[in-house]
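*Asks:* Based on what follows, work out the 3D shape:
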Amino acid sequence: MTSLTATVCLALALVCIHSAGLASAAKPAKPAPIPPPTYLYVWAGATDPSKAKDSLFVVKVADGTIVNTVETSFNGLEPHHCRVSVDKRWLGCGGLLAVLSGLPSVHFFSLADPALPVYVPDVPQPQHGAIADEFLTTPEGGFATTMMGSETGGSPGRVVLYDKDLKLVGEYPEDVSGDKATGLNPHGIAIDWKRDTAVTVDYMEPASTLVGNTLAVRTTVRLWDTRTWTIKETVDVGKTGGAGILDVQQVGSTPGYFFTTHTGQMYYLDSRGPAPHVPVLVYNITEPGTSPLSEQIHSFRNGKRLFLGNYLESKVLLFDTSTPLRPRLLDTLQLAKGSGAHMVMLAPDGRTGVVATYFLDEGAAGQIHLAGDSTVHVFKIDGGAKRFLTKNRGAYTLDFKTLFPAKGAFRPHGVAFL
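*Replies:* Model prediction:
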């Protein structure tokens, strides 16, 4: 080989190496997998006030060990939903029936030490709303919370905002005169912070569930402008059978939302464009021989999958929602018959899920008696999010009726991963 030929070959080799390097640099790096959660927080009510208080339990996710129990000073809160703030400083939790006992509805725990949450006293309470239900996080580290009822458990309810330091920012809508908030009893909420839009769904008037009253079940969905926290449109799905609307979830980062009803329907709502917005019925679980109730849902972050809890059938359904108008059932997690299936969530790792079976039991004062079997099930799904892994090493059940013999049974409702 002549020196000229060798020089040319060397130059070509360097060009190839450089080009390969540029191609490699242009290719986006694959994001590192999110590790499994360390802790599961379970917010539960004590059934025997003489033995225990309403409490927060810290569960080691890996093996189900209870590593800490944080007792409040209260009984009768009816612990409900909870959520970890986006900056992981706080855990927000609701007391659904606290107003009946003159107790605070909204509760927070400091997560400075995630293994040992500390109850935060003297949090400012809403003045115009009660029956705390859903907690969502704000981008700044605060919370948006639905108050399903008025300060007396009637109507209208409110959406309440807390900032990153747990200061009460406001209760919305501020103007409830005339018919602006008629039948406003928000249960679920989903917020699109980039598009300044929120959707709340009305379930029922809380006070109507007490003995002697006629249940006032709602059929309305509200679209909000979050710049002013005003309701810009009310959508009624009663004509298509939707009643008692429990939950709503944004589909990934799109302008679309799923919402589900007490009566078994799942709807898709595109929030774009001017009113009127017309929801589309995309799935109905009231197949012959089945019963719905308590359709709490959890949409995966990518918007391509969704969990749905069917309380009466004691099932968690896994849907492919890649095509939102045509959800496809992929798999079913069947719990023991009669156990219930209510609050269901997926951890950020995309593999670890949880379902709590207790819904609500109002006792002698109320008409709702849906205690399930008071268990919490941690489960796994496969890497492609196509099926449940029921025999996986990380799957187990915690029975809150028998976990603490000295304290009696607990009713676990709120769950959150960290």
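*Asks:* alpha carbons only for contacts and neighbour counts from here, please
*Replies:* Will do.
*Asks:* now Ser85: how far from Thr228?
*Replies:* To Thr228, Ser85 is 22 Å away according to CA to CA, to the nearest Å.
*Asks:* what's in contact with stretch 208-220?
*Replies:* Residues from elsewhere that reach stretch 208-220, judged by CA atoms under 8 Å, 6 or more residues apart in numbering: 154, 183, 185, 201-205, 207, 234-238, 242-245, 364-368.
*Asks:* what's near enough to touch the closest residue to Leu184 other than its chain neighbours?
*Replies:* Nearest residue to Leu184, sequence neighbours excluded (CA to CA, 6 or more residues apart in numbering): Pro156, at 4.8 Å. Counting by CA under 8 Å, 6+ apart, Pro156 touches 129, 148-150, 176, 181-185.
*Asks:* Centre of the chain to stretch 16-25, how far?
*Replies:* Taking CA atoms, centre = their mean, to the nearest Å, the mean C-alpha location of stretch 16-25 is offset from the chain mean by 45 Å.
*Asks:* In terms of secondary structure, what does the helix or strand containing Val59 contact?
*Replies:* Taking DSSP states H and E as the definition, one finds Val59 inside strand 55-60. On a contact count with 3 or more CA pairs under 8 Å, 6 or more residues apart in numbering; DSSP states H and E, strand 55-60 meets strand 39-46, strand 65-71.
*Asks:* circling back to that earlier point, looking at Ser85 and Thr228, which one has more neighbours?
*Replies:* Neighbour totals were compared for Ser85 and Thr228, and Ser85 leads with 21 against 11 (other CA atoms under 10 Å).
*Asks:* Just the ones in helices from the contacts of stretch 208-220, please.
*Replies:* Among the contacts of stretch 208-220, no member falls in helices (DSSP state H).
*Asks:* List buried residues within the residues you listed.
*Replies:* For the contacts of stretch 208-220, a burial check counting by 16 or more other CA atoms under 10 Å picks out 154, 183, 185, 201-205, 207, 234-237, 242-245, 366-367.
*Asks:* One more, so I can put them side by side:
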Amino acid sequence: MHGLLGFALLGAFVSHLASATPTIGGGSSKRNPLGLSLPNSLIPLIPGVTEPLTENAIPLPILQLPTPPLASPPFTASNIKPKKIGYFWTGAGDNKHKDFLATVSLDDGTFGTFIELTDVPTSGNSPHHLGPSYDGKTLIGGGLLSLLKTQDTAFYFDVSNPYRPKFDHSNRGILSSIVDEIRAKPDGGFYITYMGSAVGTSPGRLVETDAKGNIIHEWPALTDIESTLNILGEQFSPHGLTVDYDKQIALTSDFVVPLSILKPTLGIQKANTLRLFDLRTHKILSTITIPNGQGIQDVKFIPGNKETAALATAVGLGQVWIIYPFRKDTRTGKQGTAELLFDFGPKAKNSVAIYSDISDDGKLAYFTFTLGNHVAALDISDLNNVKRLDDPNETQPIIGPHYVKISPDKKNLLVLGYFVQAGDISVLNTPADYKAHWLDIKPDGSIAFNRTIDFEREFTTTRGGARPHSVVIYDLTDPASPKYY
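*Replies:* Presented below is the predicted three-dimensional model:
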């Protein structure tokens, strides 16, 4: 078997070197210096031979066997056409079947009905964040652990027919990997945080794509000496991302060095910093520090704030801080300041992950504490008098909450009970219930748990369960003016 594996790896790699030419737009012969895509798996699919190899592969230190996925089990698509749809970027529970985008009804009458499953060509990617394009016709999902099987790390879906999404293509960066937050560009394309280098260490990059999903830049550029020295001098592991196109600035928040969550490790390397980017030049203007933040996982601009303030989550501290990008630090004279806004108390301390969402009127903010098994709500309409709307002592019916999205009509909150389970090769395997929790948002902004979609139960016998990490919600109530977020 080792001889077969070695031969297959060598053959696939040599074949790729002989034939691969990164291109723009799928069919063009023009070289794209940054867009790169390798074969779906370095070990080619050989019916009757590679299936046992995939099923019996043992966990290896860090890099895993680059095996092809097992064949997807049959699925009968539904013909219903709900007004509200959730697109869930989901990993197969056994890490052997193909990862997939699940299209699910969020309408009252058909809530939780699986309409379509759209597979990607690979398995074991640990699907991470998902984001829509500015025109709503494309979704892009990232693979947190795709790198470990030498697979592409970003996956693009055509959702021009909202009930029948199609996998379009995948690619990877040259300087960076570990896809995290995704923000659409008004003129097409995306900005994306890649938390690690090409081998999962620091520094990562802020990646930019064109409208077709081709990678066109990995910022900061190597020729930008000052910014490059900045990210080499202090851990640059960008996870959170928020963009203000009117002010032409972006903030990224540094979380953890990806490789440090894998065995053997001396401990997870957590960051305390955010970077402020000038989008006109893509240079780093300054580094903003939250003292002893121990992982700044998320950052989001507050819609409508006069100072373009943003909220950032300091995971180790269990706090949310407010970032003022245009204020000057009186001590250093550098642009950008950070101030404590709210301390969430014991349930949020050392919670591994704290993710957030902010209402589009800038008045409400919601936060998930992964190890605290809790969803919190804040009234931030007056930043000098923030009010907590949830009961911090309540035992909520959720395990491992992470990704959170406010529905486009602002009537519901969708929270997924799953963060990361990297298996035997990792020190990070958080408890989860693998459910999508549909919460009601009350008139005062507080929340009430309502219904769930049980992904584990739905796919236990077909894919070894399912791990839904992120979601995008589409509201097609007005077909002429669809809303998506």
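*Asks:* can you give me the end-to-end distance of stretch 187-207 of the second structure?
*Replies:* 16 Å.
*Asks:* That one maps to which residues in the first structure?
*Replies:* Per TM-score structural alignment, the counterpart of stretch 187-207 of the second structure in the first structure is residues 140-160.
*Asks:* quick revisit: deepest in the core, which of the helices and strands packed on strand 55-60 of the first structure is it.
*Replies:* Most buried of those, by mean neighbour count (mean count of other CA atoms under 10 Å): strand 39-46, with a mean of 25.
*Asks:* angle of that strand against strand 65-71?
*Replies:* Angle between the axes of strand 39-46 of the first structure and strand 65-71 is 50 degrees (criterion: axes from the mean of the first three to the mean of the last three CA atoms, to 10 degrees).
*Asks:* how close does strand 39-46 of the first structure sit to the second structure?
*Replies:* Taking mean CA distance after the TM-score superposition for the first structure, the mean distance separating strand 39-46 of the first structure from the aligned residues in the second structure is 0.7 Å.
*Asks:* what does that strand correspond to over in the second structure?
*Replies:* Under TM-score structural alignment, the match for strand 39-46 of the first structure in the second structure covers residues 85-92.
*Asks:* any idea which of the contacts of Pro156 of the first structure has the most stuff around it?
*Replies:* Neighbour counts for the contacts of Pro156 of the first structure (other CA under 10 Å) peak at Asn185, which has 33 neighbours.
*Asks:* Alignment lookup: Val344 of the first structure to the second structure.
*Replies:* Aligning on TM-score structural alignment places Val344 of the first structure opposite Val404 in the second structure.
*Asks:* Pretty sure Ser356 is one of the things that match touches, is it not?
*Replies:* Yes: contact criterion CA atoms under 8 Å: Val404 of the second structure and Ser356 qualify, at 6.4 Å.
*Asks:* shared neighbours of the two, anything?
*Replies:* Counting by CA under 8 Å, 6+ apart, the common neighbours of Val404 of the second structure and Ser356 are 366-368.
*Asks:* gap between the two ends of stretch 304-311 of the second structure?
*Replies:* With CA to CA as the measure, the ends of stretch 304-311 of the second structure fall 13 Å from one another.
*Asks:* my bad, should have said stretch 417-424 of the second structure
*Replies:* Across stretch 417-424 of the second structure, the terminal residues are separated by 21 Å (CA to CA).
*Asks:* my read is Phe459 of the second structure is in a strand, agree?
*Replies:* No: under DSSP: H, G, I helix; E, B strand; the rest coil, Phe459 of the second structure sits outside any strand and is assigned helix.
*Asks:* residues near it, how many?
*Replies:* With other CA under 10 Å as criterion, Phe459 of the second structure counts 16.
*Asks:* show me what contacts it?
*Replies:* Taking CA under 8 Å, 6+ apart, we find Phe459 of the second structure in contact with 465-466.
*Asks:* make it 10 Å
*Replies:* 73, 92-93, 465-467 (CA atoms under 10 Å, 6 or more residues apart in numbering).
*Asks:* can you check Tyr257 of the first structure too?
*Replies:* The contact partners of Tyr257 of the first structure, by CA under 10 Å, 6+ apart, come to 190-192, 198-199, 248-251, 267-271, 279, 299, 303, 324.
*Asks:* Now, of these, which are buried?
*Replies:* Neighbour-count burial (16+ other CA under 10 Å) applied to these gives 190-192, 198-199, 248-251, 267-271, 279, 299, 303, 324.
*Asks:* Name the nearest residue to Gly86 of the second structure, ignoring sequence neighbours.
*Replies:* Ile473 (4.6 Å).
*Asks:* That neighbour -> the first structure?
*Replies:* With TM-score structural alignment as the criterion, the equivalent of Ile473 of the second structure in the first structure is Phe417.
*Asks:* my read: that match touches Ala62, true?
*Replies:* No: assessed by CA atoms under 10 Å, Phe417 of the first structure is found out of contact with Ala62, at 11.9 Å.
*Asks:* So between these two, which is more surrounded?
*Replies:* Per other CA under 10 Å, whichever of Phe417 of the first structure and Ala62 has more neighbours is Phe417, with 22 against 16.
*Asks:* which stretches of the stretch 1-150 of the second structure form helices?
*Replies:* Taking DSSP state H, counting those that start in this stretch as the criterion, the stretch 1-150 of the second structure contains helices spanning 2-19, 50-55.
*Asks:* In CSV, list the ones you listed along with distance to Val315 of the second structure.
*Replies:* Output for the helices of the stretch 1-150 of the second structure, formatted as CSV (distance: least, CA to CA, whole Å):
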stretch, distance to Val315 of the second structure
helix 2-19, 40
helix 50-55, 36
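*Asks:* how about the ones you listed, which one is nearest Lys411 of the second structure?
*Replies:* Among the helices of the stretch 1-150 of the second structure, the nearest to Lys411 of the second structure by CA to CA is helix 50-55 (43.4 Å).
*Asks:* contacting residues around the match of Val344 of the first structure?
*Replies:* Under the criterion of CA under 10 Å, 6+ apart, the contact list for Val404 of the second structure reads 355-358, 366-368, 375, 413-417, 436-437, 469-472.
*Asks:* mind checking how far it is from Val14 of the second structure?
*Replies:* In this view, Val404 of the second structure and Val14 of the second structure are 43 Å apart by CA to CA.
*Asks:* and if you look at Asp361 of the second structure?
*Replies:* Taking CA to CA as the criterion, Asp361 of the second structure is separated from Val14 of the second structure by 54 Å.
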